[in-house]
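[1] prediction below, plus the sequence it came from.
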Amino acid sequence: MYQELGSFFNPSPEMRELSILKAIAENPSISQERLSREIGIVPSMVHRYLDDFEKTGLIKKTGENRRTMSYVLQGDGRNRLQYLTVAYLSDVAKIYAQSRSVFGEVLDFIGINGLDSVYLYGAGIVGKMLSTILLFERIEVLGFIDDSALKKGKEVGGVPVFDPEQVIETDYDGIIVASFAHSSSIISRAEAKGLRRLYVFEISENGSVSLKKHD
């Protein structure tokens, strides 16, 4: 299933159409209830899409009732799925190129300084965003470091969250402080616990981003 983007990119009818067609291609007997859960729309909307697909010849329904119902992609349906997939990947490529230009300085800094394996100090929104980008760029994110008892020992986006003292003796290339609002206090706590090789993720007043080594 294709993952929809965040709140800045509201899901379009084309995105929902693509998601439904792909789900049907992978599992023709998928139920409308499961489609609703996976795509994140109400069952009545799923029903409308399926009716439209049948009327336009994209799918053919088989089965006498809901339990035995299957949806078979027709030739036009397969063509539509291929077209929407190409359009989706084209848009994703554009978004990636734009994000790469925004984070280019940060990624270049990471490469120049050999930060191949890092911890992210702060498992909030900034940390999660950085984790997604770094993992996509094949940079090893060893884990989050966080002082919150509610987060320690859990995972955020599949990345484990550690207490600061758990990582002191581990091997890492750097610790990126992933909080622009509380970076100073995080640095103070990190230094007090003996953590080393600290780098600070910064967002300037004009919206540019950078990564700097803490001296």
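    Perfect, thanks for sending it. Residues are numbered from 1 along each chain as shown.
[2] from here on, just use CA atoms for contacts and neighbour counts.
    OK.
[3] check which helix or strand covers the most centrally placed residue in the chain.
    Geometric centre of the chain, nearest residue: T132, 5.7 Å, by CA atoms, centre = their mean. Using DSSP states H and E, the element containing T132 is helix 125-136.
[4] got another, please set it beside the one above:
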Amino acid sequence: MDKSPPEFYKPAPPLRDLQFLEALEQNPHLTQRELSHRLGIALGVTNACLKNMARKGWIKIKKIPPRRIGYYLTPHGFAEKSKLTYRLLSNTVRQYAAAKRNIARKLLAWEKAGIKRIVFYGVSEEMEIAYITLQGVNLELVGIVDDDPAKQKVRFFGIEIQAPDQLIQYQPDGVLITSVQAKERIEKHLKNHFSQLDLKVESL
């Protein structure tokens, strides 16, 4: 029975290719099943990707004793890995800059509207960008809340993360939803539990 992970994780092709090349550079003797589990990709997709890379000349497939197969990066494969790394890094920088501009626009609008005290709701990588952007505006981050108990009581930016029911104690003027993934759930929670407060709510 095939116990490879379900194919719900589908990284973009360039990222997937880079993950394959990095894994094979570290250990060319990985089996297809081991690669499948390491990368969280279905076994059939793993097989197809390896065949495609061999066809492109990125890897060379060799039989190794006892009754195993090795997947070795070729010079072309190493060159392609470098290109993919540069391309993905460039995309990340562009996405970071775009996110920072978007957050800055929203925070500046709050500043002009007279908002002073804000709370971040949702611990995430996006929240780190929001915090960096916050340094350029005249707003005070008075608290951070998150639904996940594992994140609560941890200090972030010198602020102890609290449960959402502690939001009122901060007396904020606005709440910035800083988790894109949990946006809808957080909006629903704020509407159901804090609608009586005159809070400005924005999301990233």
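    That came through, no problem. Please read these numbers as outputs of a predicted model, since none were measured by experiment.
[5] what's the spacing between the aligned partner of the residue nearest to the centre of the first structure in the second structure and K83 of the second structure?
    Residue pairing (TM-score structural alignment): T132 of the first structure is matched to E125 of the second structure. Plainly put, E125 of the second structure is 25 Å away from K83 of the second structure if you go by CA to CA, to the nearest Å.
[6] the equivalent of N52 of the second structure over in the first structure: neighbouring residues, count only.
    Aligned by TM-score structural alignment, N52 of the second structure pairs with D52 of the first structure. By other CA atoms under 10 Å, the residues close to D52 of the first structure number 13.
[7] other SSEs contacting whichever strand or helix holds D52 of the first structure?
    Assigned by DSSP H and E, D52 of the first structure belongs to helix 43-55. The contact analysis (3 or more CA pairs under 8 Å, 6 or more residues apart in numbering; DSSP states H and E) places helix 43-55 of the first structure against helix 32-39, strand 59-62.
[8] mean offset of that helix relative to the second structure (after superposition)
    Its matched residues in the second structure lie on average 1.8 Å from helix 43-55 of the first structure after superposition (mean CA distance after the TM-score superposition for the first structure).
[9] so what touches that helix?
    Residues outside helix 43-55 of the first structure that contact it (CA atoms under 8 Å, 6 or more residues apart in numbering) are E17, Q32, E33, L35, S36, I59, K60, K61, G77.
[10] now the two most distant members of those residues.
    Maximum pairwise distance among these (CA to CA): 21.1 Å, between E33 and G77.
[11] what's the first helix or strand after the biggest helix by length in the first structure?
    Ranked by residue count, the top helix of the first structure under DSSP state H comes out as helix 75-112. Scanning forward in sequence from helix 75-112 of the first structure by DSSP H and E, the next helix or strand is strand 117-121.
[12] and that following strand with helix 75-112, angle?
    90 degrees (axes from the mean of the first three to the mean of the last three CA atoms, to 10 degrees).
[13] now do strand 117-121 of the first structure: everything it contacts.
    127, 131, 139-146, 172-179, 186.
[14] ok, now with 6 Å
    140-146, 172-178 (CA atoms under 6 Å, 6 or more residues apart in numbering).
[15] possible to save the residues you listed as TSV with neighbour count, distance to V46 of the first structure and secondary structure?
    Converted to TSV, the contacts of strand 117-121 of the first structure look like this (neighbours: other CA atoms under 10 Å; distance: CA to CA, whole Å; DSSP: H, G, I helix; E, B strand; the rest coil):
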residue	neighbour count	distance to V46 of the first structure	secondary structure
E140	17	39	strand
V141	20	38	strand
L142	20	40	strand
G143	23	38	strand
F144	31	38	strand
I145	27	41	strand
D146	20	41	coil
Y172	18	47	coil
D173	17	48	coil
G174	21	47	strand
I175	25	45	strand
I176	27	43	strand
V177	29	43	strand
A178	29	39	coil
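[16] out of those, which is nearest to P164 of the first structure?
    Nearest to P164 of the first structure among these: I145, at 5.7 Å, using CA to CA.
[17] give me every residue that touches the residue of the first structure most remote from its centre.
    In the first structure, the residue that sits farthest from the middle, by CA atoms, centre = their mean, is E64; the gap is 39.4 Å. By CA under 6 Å, 6+ apart, the contact set of E64 of the first structure is empty.
[18] next, it: secondary structure please.
    coil (DSSP: H, G, I helix; E, B strand; the rest coil).
[19] separation between it and E33 of the first structure?
    17 Å.
[20] what does D173 of the first structure give?
    With CA to CA as the criterion, D173 of the first structure and E33 of the first structure are 46 Å apart.
[21] same check on V159 of the first structure?
    Distance from V159 of the first structure to E33 of the first structure, by CA to CA: 30 Å.
[22] with L18 of the first structure instead?
    L18 of the first structure is 17 Å from E33 of the first structure, where distance means CA to CA.
[23] okay, those two: which has more neighbours?
    Taking neighbours as other CA under 10 Å, L18 of the first structure and E33 compare with L18 leading, 22 against 14.
[24] aligned to that one, what sits in the second structure?
    Under the alignment by TM-score structural alignment, L18 of the first structure pairs with L18 in the second structure.
[25] buried sites along whichever strand or helix holds that match?
    L18 of the second structure belongs to helix 13-26 when assigned by DSSP H and E. Within helix 13-26 of the second structure, the residues that qualify as buried are R16, D17, L18, Q19, F20, L21, A23, L24, E25, counting by 16 or more other CA atoms under 10 Å.
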